[in-house]
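> Mind folding the following:
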Amino acid sequence: MAEAPARGPRRLRPRPRRRHPTSSRGSSEAALDYGTRGIRVNVVSPGTIDTPMVRKSLGAEHDEARFAEMREERVRTHMAGMRRMGAPEEVAAAVLMRSADDASFISGATLYVDGGATSALT
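Prediction:
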């Protein structure tokens, strides 16, 4: 087997990227591509969060009593882990944590903000 001649230090080149990187795999690829430029790429993956969109999907956009009933039913039948919906502020806190200077060595990672629901899938 022939060896290539030594040409000095090998340059790192970005790996070919998929056209539309998604989810944790996309963040890993993007982290490799952009890490040498000092750009961190992470994913925050929220679970069911109490938002107007979720309330609308449950058919309880303007009815607090109906929303409470539907929320309890959904928690009982579909949610593992902490068995509650998250708050938008909890997702915002996760994003702030990942973007802080103290997290400057975290890149290419996925943070699940779902009250432990993803852990029940593994």
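
> From here on, just use CA atoms for contacts and neighbour counts.
Fine.

> Residue 23 reaches residue 30, doesn't it?
No. Between residue 23 and residue 30 there is no contact under C-alpha atoms under 8 Å: 10.7 Å.

> For the two, work out which one has more neighbours and name it.
A count of neighbours by other C-alpha atoms under 10 Å puts residue 30 above the other of residue 23 and residue 30, at 24 against 13.

> How many residues are close by residue 91?
The tally of other residues near residue 91 (other C-alpha under 10 Å) stands at 19.

> Here is a second sequence; please produce its structure as well for comparison:
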Amino acid sequence: MVKPKSTVPSKIREHTRFYPYFKDCIGAIDGTHIPATVKSRDVSSYRNRHGKISQNVLAACNFDLEFIYVLSGWEGSAHDSKLLHDALSRRNGLKVPQEPNHESPSLLLTQETEENNFEELLES
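I've put the predicted structure just below:
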């Protein structure tokens, strides 16, 4: 995972149509389902809305399509909003502090958050 850059991405800066709305954006966040193999007693929890056994993973990517945040381990039946709530409520969760420059604020994840997320990813 990488740290977001503090400059406005060229894909946003060079398009006047998008700049006013996305100038402070560091990327996109969404949930995705990864196929999983689980013990028979857990199958119902990991069955997603399409009937497949999966793990729901929350991920954020920057404009260079590099991961800047990953939260894995949730059952396939868990809704994306539940994962987002979990990420926001963790002690070292999805923290996005602003830089001191208030004229053109850019959002950055802290190094500590990035390291903890990577450790959690390795443990799961």
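
> TM value for the aligned chains?
With the length set by TM-score structural alignment, normalised by the length of the first structure, the two chains reach a TM-score of 0.25; 61 aligned residues with a C-alpha RMSD of 5.3 Å.

> ok, back up a step: need the overlap of contacts for residue 23 and residue 30 of the first structure.
By C-alpha atoms under 8 Å, 6 or more residues apart in numbering, residue 23 of the first structure and residue 30 have no common neighbours.

> so where does residue 34 of the second structure fall, helix or strand?
strand 28-35 (DSSP states H and E).

> how close does the closest residue to residue 75 of the second structure other than its chain neighbours sit to residue 34 of the second structure?
Nearest residue to residue 75 of the second structure in three dimensions, chain neighbours excluded: residue 46, at 4.5 Å (C-alpha to C-alpha, 6 or more residues apart in numbering). Here residue 46 of the second structure is placed at a distance of 10 Å from residue 34 of the second structure (C-alpha to C-alpha, to the nearest Å).

> on that earlier part again, touching, the residue nearest to residue 75 of the second structure and residue 73? I think so.
No. With contact defined as C-alpha under 8 Å, residue 46 of the second structure does not count as touching residue 73 (10.2 Å).

> ok, how many other residues are close to residue 89 of the second structure?
Counted with other C-alpha under 10 Å, residues neighbouring residue 89 of the second structure total 12.

> re the thing from before, and the residue nearest to residue 75 of the second structure, how far from residue 114 of the second structure?
Following C-alpha to C-alpha, the distance that separates residue 46 of the second structure from residue 114 of the second structure is 27 Å.

> So if I had to pick from residue 46 and residue 34 of the second structure, which one is more boxed in?
Counted by other C-alpha under 10 Å, residue 46 of the second structure and residue 34 do not tie: residue 46 has more neighbours, with 23 against 13.

> Distance check, that one against residue 35 of the second structure.
Residue 46 of the second structure is 9 Å from residue 35 of the second structure, where distance means C-alpha to C-alpha.

> cool, residue 115 of the second structure as well?
For residue 115 of the second structure, the distance to residue 35 of the second structure - C-alpha to C-alpha - is 25 Å.

> Show me what the helix or strand where residue 31 of the first structure lies is packed up against.
Secondary structure from DSSP H and E places residue 31 of the first structure in helix 23-34. With contacts defined as 3 or more C-alpha pairs under 8 Å, 6 or more residues apart in numbering; DSSP states H and E, the packing partners of helix 23-34 of the first structure are strand 43-46, strand 110-113.

> hmm, back to that, quickly list what's touching both of residue 46 and residue 73 of the second structure.
Jointly contacting residue 46 of the second structure and residue 73 under the rule C-alpha under 8 Å, 6+ apart are residue 55.

> circling back: export the helices and strands packed on helix 23-34 of the first structure to TSV and append columns for distance to residue 95 of the first structure and mean neighbour count.
Putting these into TSV (distance: least, C-alpha to C-alpha, whole Å; neighbours: other C-alpha atoms under 10 Å) gives the following:
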stretch	distance to residue 95 of the first structure	mean neighbour count
strand 43-46	7	18
strand 110-113	9	17
